[in-house]
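Undergrad: A structural model of the following input is requested.
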Amino acid sequence: MADASVKKSPLGFWSSSSHRHSPVEDVQGIAAGSMLAALGVTMLAKAGLLIGGTAGLGFLIRYSTGLSFGLVFFVLNLPFYWVAYRRLGPAFTLKTFAAVALTSGLTEILPGAVVFDHIHPVAAALFGGLLLGTGMLALFRHRASLGGFGILALYLQDRFGWRAGFVQLGLDGLVLALSFFVASPYVILCSILAAVTLNLTLAINHRTDRYIVR
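TA: From the prediction side, this is the model:
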């Protein structure tokens, strides 16, 4: 007997249940999460701010070399896909690859499509951090991510027993420490505010015991 909780679509590919997203829902969720994340990155970049993770490392390379953030962010994430495949499976890896590629592409397009004449660093930290966190939250709920240090932290926890949270914190702290070479103390403080806003958004809203759809 078919699961009564599954809602069939006349198109046949929009079948979902209370425990599983449909392919169409996954596509929409990954697209929406990537769009929000890219807009958040655009706001942070306009104010010259940084963030933790591979996005923060991408900002550091962009500010110090002038290279495209989208290209740098995409390349930085390439080594993590093998870890993601081994640790979290092919579906997660493919979705994450799609999210990173889309976010990278959008960060190249948005500065010409959404133009900010001026944005205060504190406003950029709050709104950019919130948008980036909300985008990541949408991706998490569709079993995807923006790649990077989070995947590595999970792998190191499994391989060596290191606490993933402490590994993530250490790597993010290293990125912010390196930012002293390319940014002023005020910019660094605003960047820390952006990181806090992002992580609070995730910590408060991402609860696997409340949201169990896969």
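Undergrad: From here on, just use CA atoms for contacts and neighbour counts.
TA: Will do.
Undergrad: What is the burial count for residue 111?
TA: Residue 111 has 15 neighbouring residues, counting by other CA atoms under 10 Å.
Undergrad: Quick check: it vs residue 126, distance?
TA: 19 Å (CA to CA, to the nearest Å).
Undergrad: How about residue 173?
TA: Distance from residue 173 to residue 126, by CA to CA: 19 Å.
Undergrad: repeat for residue 52
TA: Remark: distance between residue 52 and residue 126 (CA to CA) = 15 Å.
Undergrad: With adjacent residues omitted, what lies nearest to the residue nearest the centre of the chain?
TA: The centre of the chain sits closest to residue 146, judged by CA atoms, centre = their mean, with a distance of 3.8 Å. Nearest residue to residue 146, sequence neighbours excluded (CA to CA, 6 or more residues apart in numbering): residue 100, at 5.4 Å.
Undergrad: Just after the helix or strand where residue 73 lies, pick out the following helix or strand.
TA: According to DSSP states H and E, residue 73 maps onto helix 69-77. Sequence order places helix 80-88 as the next helix or strand after helix 69-77, per DSSP H and E.
Undergrad: Residue 63: which element?
TA: Short version, using DSSP H and E: residue 63 is in helix 53-65.
Undergrad: To compare against the first, here's the next sequence to fold:
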Amino acid sequence: MKKILNILLGCFLASVGVILLKHSMIGTGGTAGLSLSASYLLNVPFSLVFFLVNIPFYVFSVLRMGWKFTISSIISVTLLSLMTSVTQWLPAFTLPIWFGAIAGGIIIGLGLSILFKNGSSLGGANILALFLQKRYNINPGKTNFIFDFMVVMSSMYALGITRGLFSILSIAIISKVIGYFKNEYANKDKTVQPKTSTDKFRVTPQIPVTR
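TA: This is a model prediction of the structure:
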């Protein structure tokens, strides 16, 4: 139950971050960035594009990460798609691009960190990042940044140079947040020393009582 609540929290935070980016008219990386750029160009809902773009990545996830992780990721992507769809009922408003880049980046980074910790992702580059961390112990924040940077650079046509640069700022912040919490979890794991097999059977010697 706790894991389910954490996944819901991670999706909620990520959706808030995406909404901030969308109302700042800037993008981000990964499949979310591709979906935002497509929604700007085609004038279609982000939630629909985001769900469809992630479908090919599920095949890789099934082959490399297993069904349990894939199903969890599909649920997370679906939840994010549903949560971000509330923008159509929100009043129209515009946020400063610097605010959207910083606040959106921090909130999305927190959301992704919670999802990663609970064995889930938001598809796309997240799946690749977790696979490389699992197989080669590569920092997922760095993997996300490289992939996201390429996405943002290719989407500058839809965003323009200025907004593209602020998009790079947002993915840099996301990468830092993910990398920070990845290191925090690693440090906590090191401080928790597992019991040895003999610890389970260790008996405290009884001190004889002299009369």
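Undergrad: Tell me if the residue nearest to the centre of the first structure really is in a helix.
TA: No - according to DSSP: H, G, I helix; E, B strand; the rest coil, residue 146 of the first structure belongs to no helix; its state is coil.
Undergrad: what's the counterpart of it in the second structure?
TA: When the second structure is aligned by TM-score structural alignment, the residue opposite residue 146 of the first structure is residue 122.
Undergrad: and if you look at residue 61 of the first structure?
TA: In the second structure, the residue paired with residue 61 of the first structure according to TM-score structural alignment is residue 38.
Undergrad: Which residues are in contact with its match?
TA: 44, 46, 49 (CA atoms under 8 Å, 6 or more residues apart in numbering).
Undergrad: Just give the nearest non-adjacent residue to the first one, would you?
TA: Counting by CA to CA, 6+ apart, the nearest residue to residue 44 of the second structure once its immediate chain neighbours are dropped is residue 38, at 7.6 Å.
Undergrad: go on, residue 99 of the second structure?
TA: Nearest residue to residue 99 of the second structure, sequence neighbours excluded (CA to CA, 6+ apart): residue 24, at 7.9 Å.
Undergrad: Please work out how many residues are found near that neighbour.
TA: 21.
Undergrad: For the helix holding residue 73 of the first structure, report the contacting residues that lie outside it.
TA: Here helix 69-77 of the first structure has contacts from 54-55, 58-59, 61-62, 100-101, 103-108, 147-148, using CA under 8 Å, 6+ apart.
Undergrad: List only buried entries from these.
TA: 54-55, 58-59, 61-62, 100-101, 103-108, 147-148 (16 or more other CA atoms under 10 Å).
Undergrad: from the residues you listed, which single one is nearest residue 39 of the first structure?
TA: residue 107 (7.4 Å; CA to CA).
Undergrad: would you list every one of the helices in the first structure?
TA: Counting by DSSP state H, the segments of the first structure that form helices are 23-46, 53-65, 69-77, 80-88, 90-113, 121-123, 129-141, 149-160, 164-178, 185-205.
Undergrad: Any buried residues in the fourth one, and which?
TA: Using 16+ other CA under 10 Å as the burial criterion, the residues of helix 80-88 of the first structure that qualify are 80-81, 83-84, 87-88.
Undergrad: Arrange those residues in CSV, one row each, with distance to residue 115 of the first structure as further columns.
TA: Formatted as CSV, the buried residues of helix 80-88 of the first structure follow (distance: CA to CA, whole Å):
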residue, distance to residue 115 of the first structure
80, 32
81, 33
83, 37
84, 35
87, 39
88, 38
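Undergrad: what does residue 174 of the first structure align to in the second structure?
TA: Under the alignment (TM-score structural alignment), residue 174 of the first structure maps onto residue 150.
Undergrad: What is the burial count for that match?
TA: The burial count for residue 150 of the second structure: 13, using other CA under 10 Å.
Undergrad: Can you tell me how far it is from residue 78 of the second structure?
TA: For residue 150 of the second structure relative to residue 78 of the second structure (CA to CA), the value is 25 Å.
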